[in-house]
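**Student:** let's see this in three dimensions:
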Amino acid sequence: MRGLGLTEFVWIWNRNQGLATPGLHVRIARWLERQWSGGQGLMLLLAFRNSGKSTLVGLFSAWLLFRDSNLRILVVAADHALAGKMVRNVKRIIERHPCTGTLRPRRADQWAADRFTVRRTAELRDPSMLAKGIGANVTGLRADIVICDDVEVPNTCDTLAKRIDLRQRLRELDFVLVPGGTQLFVGTPHHPFSIYGSEAYAAIGEEGPFLSGFSRLEVPLLDPEGRSNWPERFPTEAITSLRLRAGPARFESQMMLRPRSIIDGRLDADALRRYDGALVYTEANGAARLVLEERRLVSASCWWDPSFGRPDKGDASVIAAVFSDEAGDYWLHAVRYLAHDPAIVDSVDEATQLCRQVVQFLRTFHLPAVVVETNGIGRFLPTLLRRELERAGLRAGVIEHVSVRAKDIRIVDAFDAVLAAGRLHAHRSVFESRFLEELREWRPGGKCRDDGLDAVAGCLLSEPVRLPRVFPDAAGSRPGGWRPASASFRADTDFSV
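**Tutor:** Alright, predicted model coming up:
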């Protein structure tokens, strides 16, 4: 009996419950057994909502204890109630499955709602199965198997801070797992930057996917040919109805396992057009020319929304640069989230550090001027910035601006039309920054971060600054007048008025 396979174990359970075993569940059960038998310690099971994946993982847990009663299993979920639900399910399986009745302990105190200990030969401190929420303290726990069941839900990933916190807490589980242990993630993606994603979350400094190295099984509702993976429960008519009720974002994310934001943002981030090119600056015959993606640029806007807070605490200090070309398209070439270095504050104060970063930003991108939002702490920064520009030998304008319109209105006015027209391009570095998250998640009156959005909105709404003509004696001291008609000229005529 101990050699009974997981698929047979599941079939016996379903038969006793008067249920059939769908081919989808056979496929998942075989994959779980194959990975376990092959010694694969890192597993990721992604399956569409209502596919029965958590029930199958519960049967998998009972089967593992049936095979080896000395195993310790820790279940971690988005909250304690969800984790406890799986533990209670496994308890019922052990009580009622024909193969596991002898595992039930004699003492009632070993058969609690969120933890239990089966009959085993080893004397171990930790129970056979234990439920914990992702926010719980796991210090001191030890487990042979850690099951992360739906740890990513809207409540744990709808803001940047929550996504960072979720990753940090999941990394703590490495210290719970015994050497040679197994970790199994089960869930569906709830965000474009999901922990289940196949790409690195560059905005927070990840160099690879969060679950890099995990053996993956992905089971979307529809196969590559568009057929249902569980036709008995989800026929074509039911899928069509579900798609209409759920909406495209939720259907793609929850049923097709393609990470999308299921939070309805106000702005259409998918309309942002990506490019990889660099600025090409040239001078000839006393005139400058700036080209991007083979288009000549004719104007530029730069906006700095200053703050002394750290980027992960409070408002961020953000500077952005937007160029426009002869066709009227906008090119969001750079968004920088500035931060001062606390280690050198004694020698260089926070404001000076930020101003020096702004100077370098202007120099790098050939910007003729910067608008400094002077609400709050920004009042004294223009004078300090002009001093740093002079010290750096860079001639650029510093324009002071007090924002009097509501931020929500500014953002909508700046982005709505240009995104709808498909005329806003963004550099690769912008896509890899936190700006894209802000754009996807922003809603009027919401609590999501919008510092980058506000700075870019300022660029889009501000009037372009005309650049002066390059004179030979000013070479290297200021950006060239790369925009057409940026210089004035005098014409001699032979008529009078």
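
**Student:** from now on I want contacts and neighbour counts done on CA atoms only, so please keep to that.
**Tutor:** Fine.

**Student:** quick check: closest non-adjacent residue to residue 258.
**Tutor:** residue 252 (5.4 Å; C-alpha to C-alpha, 6 or more residues apart in numbering).

**Student:** what's the distance between the one you found and residue 10?
**Tutor:** 29 Å (C-alpha to C-alpha, to the nearest Å).

**Student:** now swap in residue 141 and tell me
**Tutor:** Separation of residue 141 from residue 10 (C-alpha to C-alpha) stands at 29 Å.

**Student:** before we move on, what about residue 108?
**Tutor:** Using C-alpha to C-alpha, we find residue 108 at a distance of 27 Å from residue 10.

**Student:** between those two, which one's more packed in?
**Tutor:** residue 10 (19 against 10; other C-alpha atoms under 10 Å).

**Student:** now do the contacts for that one.
**Tutor:** 21, 29, 56, 59 (C-alpha atoms under 8 Å, 6 or more residues apart in numbering).

**Student:** and what of residue 192?
**Tutor:** 259, 260, 261.

**Student:** tell me the secondary structure at the second one.
**Tutor:** Using DSSP: H, G, I helix; E, B strand; the rest coil, the secondary structure recorded for residue 260 is coil.

**Student:** what residues are up against it?
**Tutor:** 189, 190, 191, 192, 249, 250, 252, 253.

**Student:** mind checking the SS state of the last one?
**Tutor:** In the three-state summary, residue 253 is assigned as helix, counting by three-state DSSP.

**Student:** so which helix or strand takes in the residue nearest the centre of the chain?
**Tutor:** Geometric centre of the chain, nearest residue: residue 193, 2.9 Å, by C-alpha atoms, centre = their mean. Residue 193 is part of no helix or strand when elements are defined by DSSP states H and E.

**Student:** one more, so I can put them side by side:
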Amino acid sequence: MENKIRFLAFFVMWAKVQGWKVPLLHVRICQWLDECDDPVRVLMVFRGAAKSTIYAVYKAWQLYRDPTWVSLIWAADGPLATKLTRDTINVLRRHPLCVGMLPTKPGAQMFWVAGAVDARNASMTATGVNQNVTSARARDIDYDDVEVPKNIKTPDARENLRNKIQESTFILVPGGRETYIGTPHTHNSIYPEQVAAGAALLKIPLFESSVRYEETSKDTRYRFDFTPGADGLYVVLGIHRFSRMLVEGADYRVDGNEVVFDRPPGVVMDIYAHCAWPERFTRDDITRRRKKTRTLNYWDSQYMLEAKPINECRLDPAKLKAYDLQPVIESANRQVRMMLGKVQIVSGRGYWDPSLGKAGGDASALSVIYDDNLGNHYWHVCEGLVGEFAEFSDTRNTQIIAGQVLQACDLIQKANVLHVYVETNSIGSFVGKLLMRAIKQRGLHCGVTEITTNTNKNERILGALEAPMKSGVLWSHVDVLDGPLWDQMKDWNPAVKSQPDDYLDSGAGAIEQAPVRINHLVGIPTDNMRKDWRQSTGVFEVTLET
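**Tutor:** This is a model prediction of the structure:
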């Protein structure tokens, strides 16, 4: 055993087989895995850094060094656990130093290498955290992505995860070792908990140095207390699809230890330096990843390895930009267009979260969102509908004479939207059909789509609203801000399951749905109204974001 090579050399040989270039980041991980002998270890490296790939090579190296080694791979579920064993099998099969170590057909769930001496416990066994491992024994337990979003959503789920992990007490042989590999998905994560209890830690965020400014609406100078590396500063505004990587010299300048703008940015801003893997995580790649990340909390947890309490991401209505204008339809250059002041509106939609609308109950909230071609959203309507969903005439049972659907028609016609989404969860299962009948009765040109939501409501609201609010692209009409939305948003806590959130939910739903291009007038057409006011005619390719 003493003559066998160290892990870094073993990994470099494998990288040569694979045709990889080995960055300093991977060298650092390899050296830590080889040299750290603590009984409990935590490896936290940012998303996409190939930590699980490296760890699979590490497991092959362990068996190369000692074929009697016995490991249990614990992941969030069985299929996820077998990814590590399959990867290890591939290394053992193809690494120059591992020839003849594998049987002809090793199993992904468990396998023995040549030289193994424990007939009961395989060299590697893959299992999900909820599977039964009562009779297992191992010298190593490797928790590879044992904490994932689906098993930490509630306090009960997090407690269940910890109870399952306690089983390691009875699985590890004396002198055994536990290694946790992953990124935190909750503020109450198992990883910092293990570190606080004395576990050895290797933590490598995407950026070594960082500072965040939430309030940027007044100042033009922002300080950073670190020295930029060879790759310079990374200055990023906003989050999700509204985020933007700024360019030094064009968007800002650096004066000593300050980033200087010509005018206040007005949105959340991160200043980073010292990227852990600049060859792979280029500025373009970081921009793409940031645009795909729905909330700041998720970005911080997966790339900066800092999971914060979810209520730190609560929505602040003061971040909504106010306007006091009504849309106007006008003709210009032989085209018809909708203008909101000097801004041309290119799409819009309504979203109705229906309820009985009774005092003390849930609000039956309908929101209307407009969009311009620069990516700004305009929350133009947010109102509660009241009464019965529909009241019919005594003489003509098919004619609707009152009710929420007619109130919705009034808002649709006034806002001139061409599409309305209606939630069909629970009591709203038949409301869409009633709204279609009312729209037909009124002669409006407006489509209705029934939609069922099955995701966590708080996560949906936060995911839809936080990004545009913190990126400075969500505007609200003064009537919306003067209504019940302000107080509901101010009091809303994403950590609380049951609370008033109907107006938030309707606005979030409207933002989540793909924009529908406005190209007709709502209402009964006349000779003077039958004008196509799209920016141009023809065929359009539209990307729907959900």
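
**Student:** right, and out of the contacts of residue 192 of the first structure, which lies closest to residue 162 of the first structure?
**Tutor:** Nearest to residue 162 of the first structure among those, counting by C-alpha to C-alpha, is residue 261 at 14.4 Å.

**Student:** got a list of what the closest one touches?
**Tutor:** So residue 261 of the first structure contacts 190, 191, 192, 249, 250, 253, 440, 441 (C-alpha under 8 Å, 6+ apart).

**Student:** try residue 195 of the first structure
**Tutor:** 152, 167, 189, 209, 210, 211.

**Student:** ok so, going back, can I get the contacts of residue 10 of the first structure in a markdown table with distance to residue 399 of the first structure?
**Tutor:** Formatted as a markdown table, those follow (distance: C-alpha to C-alpha, whole Å):
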| residue | distance to residue 399 of the first structure |
| --- | --- |
| 21 | 70 |
| 29 | 65 |
| 56 | 63 |
| 59 | 66 |
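
**Student:** rebuild the contacts of residue 261 of the first structure as CSV, extending it with distance to residue 426 of the first structure and secondary structure.
**Tutor:** Listed next are the contacts of residue 261 of the first structure as CSV, based on distance: C-alpha to C-alpha, whole Å; DSSP: H, G, I helix; E, B strand; the rest coil:
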residue, distance to residue 426 of the first structure, secondary structure
190, 25, coil
191, 21, coil
192, 18, coil
249, 22, helix
250, 26, helix
253, 24, helix
440, 14, helix
441, 17, helix
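
**Student:** tell me the SS of the residue nearest to residue 21 of the second structure when sequence neighbours are not counted?
**Tutor:** Setting aside the residues directly before and after it, residue 21 of the second structure is nearest to residue 15 in space (C-alpha to C-alpha, 6+ apart), at 6.9 Å. Here residue 15 of the second structure is helix, with the state taken from three-state DSSP.

**Student:** is residue 15 of the second structure in contact with residue 27, as I believe?
**Tutor:** No - Residue 15 of the second structure lies out of contact with residue 27 (C-alpha atoms under 8 Å); the separation is 11.5 Å.

**Student:** still on that earlier bit, which position in the second structure pairs with the residue nearest to the centre of the first structure?
**Tutor:** Under the alignment (TM-score structural alignment), residue 193 of the first structure pairs with residue 188 in the second structure.

**Student:** list the contacts for residue 29 of the second structure?
**Tutor:** residue 202 are the contacts of residue 29 of the second structure under C-alpha under 8 Å, 6+ apart.

**Student:** and residue 31 of the first structure, how many residues sit next to it?
**Tutor:** Around residue 31 of the first structure there are 18 residues (other C-alpha under 10 Å).

**Student:** hang on, it in a helix?
**Tutor:** Yes - assigned with three-state DSSP, residue 31 of the first structure falls within a helix.

**Student:** tell me how many other residues crowd the closest residue to it other than its chain neighbours.
**Tutor:** What sits nearest to residue 31 of the first structure in space, not counting adjacent residues and going by C-alpha to C-alpha, 6+ apart, is residue 217, at 7.8 Å. Using other C-alpha under 10 Å, the number of residues around residue 217 of the first structure comes to 16.

**Student:** hmm, residue 217 of the first structure is touching residue 48, no?
**Tutor:** No - contact between residue 217 of the first structure and residue 48 fails when scored by C-alpha under 8 Å: they sit 11.6 Å apart.

**Student:** how about residue 116 of the first structure, what's its partner in the second structure?
**Tutor:** Match for residue 116 of the first structure (TM-score structural alignment): residue 111.

**Student:** now for that match: which residues touch it?
**Tutor:** Residue 111 of the second structure neighbours (C-alpha under 8 Å, 6+ apart): 122, 123, 124, 125.

**Student:** go on, residue 213 of the first structure?
**Tutor:** With C-alpha under 8 Å, 6+ apart, residue 213 of the first structure has these contacts: residue 42.

**Student:** could you rerun that using 10 Å?
**Tutor:** By C-alpha atoms under 10 Å, 6 or more residues apart in numbering, the contact list for residue 213 of the first structure reads 41, 42, 43, 44.

**Student:** and the residue mapped onto it from the second structure, how far from residue 328 of the second structure?
**Tutor:** In the second structure, the residue matched to residue 213 of the first structure (TM-score structural alignment) is residue 198. The gap separating residue 198 of the second structure from residue 328 of the second structure is 65 Å, by C-alpha to C-alpha.

**Student:** so where do the strands sit in the stretch 251-400 of the second structure?
**Tutor:** 253-255, 258-260, 269-275, 321-323, 328-332, 335-340, 343-353, 364-372, 377-385, 391-392, 400-402 (DSSP state E, counting those that start in this stretch).

**Student:** residue 115 of the second structure: which of those strands is closest?
**Tutor:** Nearest of the strands of the stretch 251-400 of the second structure (C-alpha to C-alpha): strand 269-275, 42.6 Å.
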